[in-house]
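> let me see the structure of the following:
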Amino acid sequence: MLKKIRTLLAKLPLPLLGDTKPVVAILPLEGVIGTSGKFSEALNLAGVEKRIEAAFDVFGVKAVALAINSPGGSPVQSELIMRRIRKLSEEKEIPVYAFAEDVAASGGYMLSLAADEIYASAASIIGSIGVISAGFGFDKAIEKVGVDRRVYTAGENKSILDPFQPEKEEDVKFLKEIQKDIHGFFKDMVKERRGDKLKGTQKVMFSGKFWTGTEAEKMGLIDGVGDLQSVMKEKFGEKTKFNRIEGEKSFIKSLLGLGGRKRAISREIMAVLDERAHWGRFGL
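Presented below is the predicted three-dimensional model:
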């Protein structure tokens, strides 16, 4: 019904609509991507779905602009958000444009694949199309302290990759097989969404490396270098209005310039440190 109303309104003379100006809804997608249980204030579908829907329901909206600033995280949540945006874009026939700010890497780049066109600053960090797992081994530390590790399982692989036991070659091989599958899924999604726009070799583009916006444009990972307001005004006119769909901010993340919901301060401090590690990979 909403789609039919928009179609009808689009056909009415401008004077009857009060000489309306084009409207672009800005949807910020910021932070590490994951479930709230893993990263406090993490970006995930449950937390952002209402804002996605609100962006597409803005009266008179001509396009949705994604303002992306994310170093990545969960591939599952990245895909869920991306697919939800694509579904609404196709249902409502509203184009989507993505604009990378400081970084759109790994899962952050996957988010940008929801867009019909992707833009970035010349100095934005783009890419990191790969899969990473990281952790620590504590087996030598507990041996030095004199602590015995006692593990009882039903299922021979239940304790696989236990950080308190010596690393096993077969465990690493198993992990790499999973990473290979996820990497293949990511590569297929990039090829599906970017298609003939891709200009670089797959060996380089899908190596896990990341580039500036200028270099990413040369490889076809993005469509151009430009900022959100300038590009949108170029497409929809100088009188284009912008409606930013904001979420709430928590106390700790407000101090550190990161968005999110209110949580217990002690939990937030630990989560923000974890999140900073993700940003730190890109020098941010």
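> only C-alpha atoms from now on, for both contacts and neighbour counts.
OK.
> residue 80 belongs to a strand?
No: using DSSP: H, G, I helix; E, B strand; the rest coil, the assignment for residue 80 is helix, not a strand.
> can you pull the contacts of the residue nearest to it when sequence neighbours are not counted?
Nearest non-adjacent residue to residue 80, counting by C-alpha to C-alpha, 6 or more residues apart in numbering: residue 45, 6.3 Å away. By C-alpha atoms under 8 Å, 6 or more residues apart in numbering, the residues touching residue 45 are 77, 80, 81.
> let's compare: structure for the following, please.
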Amino acid sequence: MDNPQYPNNDPAWERKVLEKLAFAALDEQKARRRWSIIFKSLGFAYLMVVLIAVVDWGSGAEHQERHTALINLQGVIEAKGEANAENMVSALNAAFEEKNVAGVILRINSPGGSPVQAGIINDEMHRLRAKHPDKPLYVVVEDMCASGGYYVAAAADKIFVNKASIVGSIGVLMDGFGFTGTMDKAGIERRLLTAGENKGFLDPFSPQMPQHKAHAQLLLDDIHKQFIDVVKTGRGKRLKETPDMFSGLMWTGAQSVQLGLADEFGSVDSVARDVIKAEKVLDYSVKDNIAERFAKRLGASTMNEFWKGASANLQTIRLF
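All right, here's what the predicted structure looks like:
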């Protein structure tokens, strides 16, 4: 049956069909090109937003003036978080190496964390103070400077607090759970095979062995002694030692000044203005970007999988 649009007696019908198909293809190509431009524009806009957020465009000119360097230590001190030794050491070095920095303020608001990470930061603070004796390093405590946070703070020239700050907790802990009773009730049998008589050290699914508990206590006591030595070295004669000072208790900022755990009351602004005499404050804190945080967590997950089974029973020692 003849198509009324392209009858058989029309010699140009094939050309018309081809033209229609060609125009349709062109329209489709134009549409794809428009969407491609839109997506590229959105991607470029996103990259610009990220770039603006990451780069401190005005820092170059600001650094030419005499100023106070601020470094923030916020949250738990741990290798996979922002408050890790790598970030803190990098920020401290950048601040001390800048010639126009009149003094450095480390603002701490932390409940503690890894004794290893805190120890690395503490050591670097002592090194930089010795290398740059003309640049004071002060700690300003906000809400909390406890345990690992205080481990870090003890390396400063002076510690400034708020009257209501929480300071101290000079102690070490290792925590975990025991599931043997629950397993007995559920009729579950633990089948643990080890090479090495102590490889099942503190396994939460096995009865706690007295010798393992005693060895864990030795570890805690040793790290606790290291913590105490760090505090005594950092605070020196300012410390008014009491029987419970190193028991893990915490005190208010006002009490910490009386005990010699802190020196004076102050904030970032007051210390920069009245103590360092450089009211202009610039932030030298190092912050991981999204890609770095993802890579660190991916790396941590990979290592966790690697060690799983080989040392799944290992307890974490923390300064909390």
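> quick one: TM-score?
Overlay of the two chains. TM-score (TM-score structural alignment, normalised by the length of the first structure): 0.76; 237 aligned residues with a C-alpha RMSD of 2.5 Å.
> any idea what the residue nearest to residue 80 of the first structure aligns with in the second structure?
For residue 45 of the first structure, the aligned residue in the second structure is residue 85 (criterion: TM-score structural alignment).
> sec struct for residue 181 of the first structure, please.
Following three-state DSSP, residue 181 of the first structure is assigned to helix.
> from residue 188 of the first structure, how far off is it?
Note on residue 181 of the first structure: its distance to residue 188 of the first structure, by C-alpha to C-alpha, to the nearest Å, is 11 Å.
> cool, residue 26 of the first structure as well?
28 Å.
> which of the contacts of residue 45 of the first structure lies closest to residue 269 of the first structure?
The closest of the contacts of residue 45 of the first structure to residue 269 of the first structure turns out to be residue 77 (C-alpha to C-alpha; 22.8 Å).
> am I right that that closest one is in contact with residue 44?
Yes: assessed by C-alpha atoms under 8 Å, residue 77 of the first structure is found in contact with residue 44 at 5.4 Å.
> what sits in contact with each of those two?
33, 34, 35.
> three-state assignment of the residue nearest the centre of the second structure?
Nearest residue to the geometric centre of the second structure (C-alpha atoms, centre = their mean): residue 82, 2.1 Å. At residue 82 of the second structure the chain is in coil, as set by three-state DSSP.
> contact partners for it?
By C-alpha under 8 Å, 6+ apart, the neighbours of residue 82 of the second structure are 74, 286, 287, 288.
> could you measure from the counterpart of residue 100 of the first structure in the second structure over to residue 72 of the second structure?
Alignment note (TM-score structural alignment): residue 100 of the first structure maps to residue 141 of the second structure. Remark: distance between residue 141 of the second structure and residue 72 of the second structure (C-alpha to C-alpha) = 10 Å.
> tell me the one of the shared contacts of residue 77 and residue 44 of the first structure nearest residue 198 of the first structure?
Once C-alpha to C-alpha is applied, the member of those that ends up nearest residue 198 of the first structure is residue 33, at 25.1 Å.
> ok, the closest one - contacts?
Contacts for residue 33 of the first structure (C-alpha under 8 Å, 6+ apart) come out as 42, 43, 44, 70, 72, 73, 74, 77, 78, 107, 108.
> tell me which residue of the second structure lines up with the fourth one.
It stands for residue 70 of the first structure. Using TM-score structural alignment, residue 70 of the first structure lines up with residue 110 in the second structure.
> apart from its chain neighbours, what residue comes closest to that match?
residue 75 (4.7 Å).
> let me see the contact set for that neighbour.
Residue 75 of the second structure touches 83, 109, 110, 111, 112, counting by C-alpha under 8 Å, 6+ apart.
> and for residue 110 of the second structure?
Residue 110 of the second structure neighbours (C-alpha under 8 Å, 6+ apart): 73, 74, 75, 76, 77, 144, 145, 146, 148, 149.
> ok so, going back, so which of residue 26 and residue 188 of the first structure has more stuff around it?
residue 26 (25 against 13; other C-alpha atoms under 10 Å).
> what secondary structure does the more buried one sit in?
Strictly by three-state DSSP, residue 26 of the first structure counts as strand.
> and the gap between the equivalent of residue 98 of the second structure over in the first structure and residue 26 of the first structure?
When the first structure is aligned by TM-score structural alignment, the residue opposite residue 98 of the second structure is residue 58. Distance of residue 58 of the first structure to residue 26 of the first structure, computed by C-alpha to C-alpha: 10 Å.
> shared neighbours, the two?
In contact with both residue 58 of the first structure and residue 26: residue 243, using C-alpha under 8 Å, 6+ apart.
> how many other residues sit next to the closest residue in space to residue 136 of the first structure that isn't next to it in sequence?
Excluding the flanking residues, the one nearest residue 136 of the first structure by C-alpha to C-alpha, 6+ apart is residue 163, at 6.2 Å. Per other C-alpha under 10 Å, the neighbour tally for residue 163 of the first structure reads 13.
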